[in-house]
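J.: my questions concern the predicted model and sequence given below.
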Amino acid sequence: MGTPDHEPVLDFDIAVGDHVCAMYSGPAERNAILRPFLDTGLGAGHKCLIGLQEPDAPSVIRTLGMHAD
């Protein structure tokens, strides 16, 4: 269960301000990690920053069905 400062994401209790480094192999696994992280963070009104080694990062965001700046 989450508290105002902690949100459970992918079975981890991540606190506001925590940094997460997720290793993945392939786009499907990356998206399976990113989606709940972004859904939880953005849904709670937090700013989320992701770094992608992808030539077209906006296409990744579109693939996830999200809107971002």
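T.: Great, that's in hand.

J.: switch to C-alpha atoms for all contacts and neighbour counts from now on
T.: Fine.

J.: which helices and strands does the helix or strand containing Arg30 pack with?
T.: Taking DSSP states H and E as the definition, Arg30 sits inside helix 27-43. Taking 3 or more C-alpha pairs under 8 Å, 6 or more residues apart in numbering; DSSP states H and E as the contact definition, the neighbouring helices and strands of helix 27-43 are strand 6-9.

J.: okay, one more to line up with it:
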Amino acid sequence: MRAEQASQSPWIKSRHCGASSTCVEVRRLPDGMVGVRGEHVSGATILVLDETSWRAFTDRIKSGAHDLTA
């Protein structure tokens, strides 16, 4: 999905991002899906997840499953 096809609801990001430009932004889409994009990438392709996939993804993030190791 292209950014211009997404709903007009605002893109939001975690308050934990601060000044970092490595965060992702999310937006609820009209059909109940969730759009995900890289911050500051206006017009880029959007990853679209259904509610079940979004919850599974965020649960894995919260559990540390996607943490980068040094």
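T.: In hand now; what should we look at? Just so it is clear, the structure is predicted and the values come from calculations on it, not from any experiment.

J.: quick one: TM-score?
T.: The TM-score (TM-score structural alignment, normalised by the length of the first structure) is 0.24; 34 aligned residues with a C-alpha RMSD of 4.0 Å.

J.: before we move on, the earlier item: beyond the helix holding Arg30 of the first structure, next helix or strand please.
T.: If you walk from helix 27-43 of the first structure toward the C-terminus, the next helix or strand you reach (DSSP H and E) is helix 57-63.

J.: so what's Val34 of the second structure up against?
T.: For Val34 of the second structure, the set of contacting residues under the criterion of C-alpha atoms under 8 Å, 6 or more residues apart in numbering consists of Val26, Arg27, Arg28, Val48, Leu49, Asp50, Glu51, Trp54.

J.: give me the neighbour count for the fifth one.
T.: Burial measure for Leu49 of the second structure: 17 neighbouring residues, criterion other C-alpha atoms under 10 Å.

J.: that one contacts Arg28, correct?
T.: No: under the contact definition of C-alpha atoms under 8 Å, Leu49 of the second structure does not touch Arg28, with a separation of 9.9 Å.

J.: any shared contact partners between these two?
T.: With contacts taken as C-alpha under 8 Å, 6+ apart, Leu49 of the second structure and Arg28 have Val34, Gly35 as neighbours in common.

J.: returning to that earlier point: show me what counts as buried in the helix holding Arg30 of the first structure.
T.: Of the residues in helix 27-43 of the first structure, Asn31, Ile33, Leu34, Arg35, Phe37, Leu38, Gly41 count as buried by neighbour count, 16 or more other C-alpha atoms under 10 Å.
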